[in-house]
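Visitor: Starting from these lines, generate the structure:
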Amino acid sequence: MTMAPSRYLSAKEACAELGIRPQTLYAYVSRGLIRSETGDQRQRTRQYYREDIERLRRHKELRARPEVAAEQALRTGDPVLESALSRIDDDDLYHRGISVSELARESTVEEVAALLWTGDRSLRIEEFAGEARLDGISPTFIAELAPLSKVEQMQALLPAIGAQDPAAFATAPPHIHQCGARILRFMTLVAAAQDKTDSGIAQTLQSTWLPKRPETARLIEAALILCADHELNVSTFTCRTVASSGASLYAVITAGLSALQGPRHGGATDRLEALWDEAESANSVGDTITSRLKRGDVIEGFGHVVYRGVDPRAKILMELLEEAVPNSSELALAKTLTEEVRTRTGLSHNVDLGLVTLRRVLGLEKGAALLLFCLGRTIGWIAHAIEQYQTGRLIRPRAKYTGPDPRHASD
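Guide: Below is the predicted model of the structure:
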């Protein structure tokens, strides 16, 4: 088996990678461009983060080829703007410096929203307390939306709700935080098919989806928290762009929902469900994977562009399921899928596998995996919108023209 590269480089390796002298390396560290930690205590050596070294090397190469810099930034994950919300490492994800493992096990959805929106998870946002109601929408209109998915219903109803909110365009704290809470609780009511609630987000979902199993609220809460933010994925970048125009938070979330419904973003869980059904009915899970690989199919639920190994969100969710329902046959099948895919492709599981496993273990309706992702990610969409509002800047990238040369009238 191929060993994963070390997370750290020695000073000699770092200098060789960047083509610099030790003095320059130390200067980069002092300027915060490269992080370092103590290595061998006896020899008083330091080790340097491979991630930072590789990022600086890429930037150095792109300076020599500026024509490809923007394209690579948008396609391969190089940073295109600054954010204080989330940090992705090879083996962990942090929200404002706190590991999502800690947040998923110890915090509520409302606390994580406060953390991402304000920087303080202990801050109480008033609109999360008391009763929330689905008011101001015609019952006839709601009935007409019944054939749509819950995500589509949210997208249809949000503009109507926003039109009735007198504070919809208030983008300064604390008004924007209250607006975010109203939106999140409204979307929860739609997801739960309820017209009112005085409970928390996770408790509202659990009381509707699994009314006789209150212990499952913690698993639902963890899933929502693990989906809260993941930097600039396509829906989040869409939300930031719309927010940069000064549009209301309702318009921002509606745009995020539009992006989420694209098959390359929110469609992975549905395709994974189909793979799961096929594997469940087959004599051999391994043969099912092999057959799909022979057809050239993408194996959904595995691999991620920003992680070299297991997606930390999936790892935590699978651990929580193992602790709660260790004898579940659905959990056993998820483990078999994970092993068979890793053996045949080297890919590790991602959050989509975790969400679909949760749905099946708990016996939730199909579509619940995407719905949990959507509700959790709305917390991050709101956080990015708040951060973008605070910059007061419009996101307006340029395009590289690749069409025919301009022709003049005399040509």
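
Visitor: switch to C-alpha atoms for all contacts and neighbour counts from now on
Guide: Fine.

Visitor: quick one, strands of the stretch 151-300 of the chain?
Guide: When assigned using DSSP state E, counting those that start in this stretch, the strands of the stretch 151-300 of the chain occupy the ranges 196-197.

Visitor: And the helices in it?
Guide: 175-192, 201-209, 217-226, 234-244, 249-260, 268-281, 285-295 (DSSP state H, counting those that start in this stretch).

Visitor: Could you do the stretch 1-150 of the chain as well?
Guide: Using DSSP H, counting those that start in this stretch, the helices of the stretch 1-150 of the chain run over 11-18, 22-30, 50-63, 66-76, 100-106, 109-118, 139-144, 150-163.

Visitor: out of the ones you listed, deepest packed?
Guide: Highest mean neighbour count among the helices of the stretch 1-150 of the chain (mean count of other C-alpha atoms under 10 Å): helix 109-118, with a mean of 23.

Visitor: contacts for it?
Guide: With C-alpha atoms under 8 Å, 6 or more residues apart in numbering as the contact definition, helix 109-118 has outside contacts at 85, 95-96, 103, 120-125, 128, 177, 200-202, 221, 224-225, 379-380, 382-383, 386.

Visitor: let's see this one next to it:
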Amino acid sequence: MDWLNANEALTLLGTRPQTLYANVSRGRIKAMRDPKDSRKSLYRGEDVRKLAKRAAGRRRQETVAAEAIRYGEPVMPSSLSTIENGRLLYRGRDAVVLSEKATLEDIAVLLWEAAPFQLPARSRATTPSLQAAFVALAERAAQDAPSIGRSELILRLEAISVLGTLASSLVGGRSATDPLHVALAVAWDRAGAADIIRRALVLLADHELNASTFATRVTISTGAALSAGVLAGMAALSGPLHGGAAVAAQALAGQARTMGAEAAVLARLGQGMPVPAFGHPLYPDGDIRAAALFGQFTPPEHYAALHAAAYRVTGERANIDFALAALTEAYDLPHEAPMVLFMLARCVGWLAHGLEQAQQGQLIRPRAHYVGAGVER
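Guide: Coordinates of the predicted model:
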């Protein structure tokens, strides 16, 4: 049996003396008086090395977990969607290929593993708006039954109802039996935009474990209602680093029209801010969703110039948020159209993840890496 002095033990453990003493008092490390100096202690080497190895493992796990949260390795199992070699796949099927013909309702059937369905007749009670959507989902979240302990069939039926509630709030009551892309085109009085709206909705339906989807899954993991999970997703989506990025792209495009595209880009960078709606960590060769949309319409001239200038200066290509901003102006849609399209489409994905999380039945509860006062290092 070997014994280590305090300096040797602390070097192996990588901690402060207080931590060493705490481990001794808790029985994790055996100690004895140093025969050569009764004022000092020796520590059993086997115990110290075992604890040091365990601590190193924890540190590696913390590093992996922290990096995973930032576009790193996958952190939870899901059979819904993934990004693989620049392709977005819904249950193994290419989303770009699906967008050629599928509707958002078709994608719901695929992701929810449900039978074909028709949404409930949409309400005419309120003027369609983003505000109405938040209010409607909040009212449901306060009343709907928890997701825990309910059958898959019942939850799928509830998912249809929740999507119907959101559609009523964002689309309104006209064309209640039409597919959602047609209903939106009618509501916006832009019949010619129906096909590009359909494509956008399909491409936006899911995107594996993005911020809003993670918020939804965390909420459902507590047993909360599907509507509560969707409400959590909506709140996360509203941020400027997520679904709200198209608003910044619209503002930058306005500057490009007045001061020139390259000047607008350089002004943005000169303020120490990235160019909004360009680049995506999961698509190093460019966001395939944006490319698929740009292949179907001609963006306004100042958007095309901005796209070229941003790529020339930054080396980054436009992402889906920029494409949504461009098609909004190209088809003269309402200013909030990017968020409406994003929210309505992603609701299908949120509900799919909510259904999957409810079946897994596990609480999502990460640990915080505390770095505040009193931390022993």
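
Visitor: about what we covered before: would JSON lines of the helices of the stretch 151-300 of structure 1 with mean neighbour count be doable?
Guide: Conversion of the helices of the stretch 151-300 of structure 1 to JSON lines gives the following (neighbours: other C-alpha atoms under 10 Å):
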{"stretch": "helix 175-192", "mean neighbour count": "22"}
{"stretch": "helix 201-209", "mean neighbour count": "21"}
{"stretch": "helix 217-226", "mean neighbour count": "25"}
{"stretch": "helix 234-244", "mean neighbour count": "23"}
{"stretch": "helix 249-260", "mean neighbour count": "23"}
{"stretch": "helix 268-281", "mean neighbour count": "17"}
{"stretch": "helix 285-295", "mean neighbour count": "15"}
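
Visitor: Which one of these lies nearest to residue 158 of structure 1?
Guide: The minimum distance between residue 158 of structure 1 and the helices of the stretch 151-300 of structure 1 falls on helix 249-260, with 6.2 Å, by C-alpha to C-alpha.

Visitor: Identify the residue range in structure 2 corresponding to that closest one.
Guide: Counterpart in structure 2 of helix 249-260 of structure 1, with TM-score structural alignment as the criterion, is residues 226-237.

Visitor: so how far is that stretch off the chain centroid?
Guide: Centroid separation for stretch 226-237 of structure 2 versus its chain: 11 Å, with C-alpha atoms, centre = their mean, to the nearest Å.

Visitor: By how much does it deviate from structure 1 on average?
Guide: In the superposition with structure 1, the average deviation recorded for stretch 226-237 of structure 2 is 0.9 Å (mean C-alpha distance after the TM-score superposition for structure 1).

Visitor: Show me what counts as buried in the helix or strand residue 376 of structure 1 falls within.
Guide: With elements taken from DSSP states H and E, the one containing residue 376 of structure 1 is helix 368-391. Burial within helix 368-391 of structure 1, assessed by neighbour count using 16 or more other C-alpha atoms under 10 Å, is assigned to 368-389.

Visitor: Report the mean distance between it and its aligned residues in structure 2.
Guide: Plainly put, helix 368-391 of structure 1 ends up 0.7 Å away from its match in structure 2 on average once the two are laid over each other (mean C-alpha distance after the TM-score superposition for structure 1).

Visitor: can you count the residues close to residue 320 of structure 1?
Guide: With neighbours defined by other C-alpha atoms under 10 Å, the count for residue 320 of structure 1 comes to 19.

Visitor: Just to be sure, it is in a strand?
Guide: No. Residue assignment for residue 320 of structure 1, taken from DSSP: H, G, I helix; E, B strand; the rest coil, gives helix, which places it outside any strand.

Visitor: which one in structure 2 is aligned with it?
Guide: Aligned against structure 2 - with TM-score structural alignment as the criterion - residue 320 of structure 1 pairs with residue 296.

Visitor: quick check, distance from stretch 391-411 of structure 1 to the centre of its chain.
Guide: Between the centre of stretch 391-411 of structure 1 and the centre of its host chain there is 32 Å, according to C-alpha atoms, centre = their mean.

Visitor: repeat for stretch 267-287 of structure 1
Guide: Going by C-alpha atoms, centre = their mean, the spacing between the C-alpha centre of stretch 267-287 of structure 1 and its chain's C-alpha centre is 23 Å.

Visitor: what residues does that stretch touch?
Guide: Contacts for stretch 267-287 of structure 1 (C-alpha under 8 Å, 6+ apart): 261, 288-289, 299-301, 333, 336-337, 340-341, 352-353, 355-356, 367, 369-370.
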